[in-house]
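Asker: pasting the sequence and the predicted model now:
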Amino acid sequence: MESNDEDLGFSCQITKNGRVFFVHLNRPAGVLSGKEASRFMAKFSQSNFQQQQLLMAKATGHYKHGNEKQSKKR
């Protein structure tokens, strides 16, 4: 199980007009606006650090690509 302080490398910036810009490992990773941004911020503000990292990963689409576990044959 993952520790509660694991940093997945995500951060976000909220603009005055309500858009949410995501950065993953110092590279732009996505943008939310409108209702999606509002829903995201409602969940984000009530989450701990690990939950926030997972929310950002899911919002950007960088969540469980299928290559998390390496094959035993390699």
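Answerer: All right, it came through fine.

Asker: please count neighbours and contacts with C-alpha atoms only from this point.
Answerer: OK.

Asker: tell me the contacts of residue 51?
Answerer: Counting by C-alpha atoms under 8 Å, 6 or more residues apart in numbering, residue 51 touches residue 44.

Asker: adding another structure so you can compare the two:
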Amino acid sequence: MSNIDKRNRLNEEVFTYKTTKDNKVFIYWKGKQVTVLSGKESEKFLQRILNKDHKEIQLVMAKITGNFKHGNEKDNRSD
């Protein structure tokens, strides 16, 4: 896993998720909603993160959300 996360971004909690009663999963990046999983996608996600540690769960969410692996993402800080 060290080769995947060279800058140790996954040690931070940049991704979070919330599950609703109807088994939809909302995935957030730094507090902003980036994707919604439902049906088989949400079931698959919940199975993939079962019994995983924090960093592995962050990696799963990073892969699901897509374009978060190039290293050129903006920080969204106002200077």
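Answerer: That came in fine, so what should we check first? Everything numeric in this text was worked out from a predicted model, so none of it was measured.

Asker: now the helices for the second structure?
Answerer: Taking DSSP state H, the helices of the second structure run over residues 40-49, 54-65.

Asker: nearest residue to the middle of the second structure?
Answerer: The residue lying closest to the centre of the second structure (C-alpha atoms, centre = their mean) is residue 61, at 2.4 Å.

Asker: distance check, the counterpart of residue 33 of the second structure in the first structure against residue 1 of the first structure.
Answerer: Matched by TM-score structural alignment, residue 33 of the second structure corresponds to residue 28 in the first structure. Separation of residue 28 of the first structure from residue 1 of the first structure (C-alpha to C-alpha, to the nearest Å): 28 Å.
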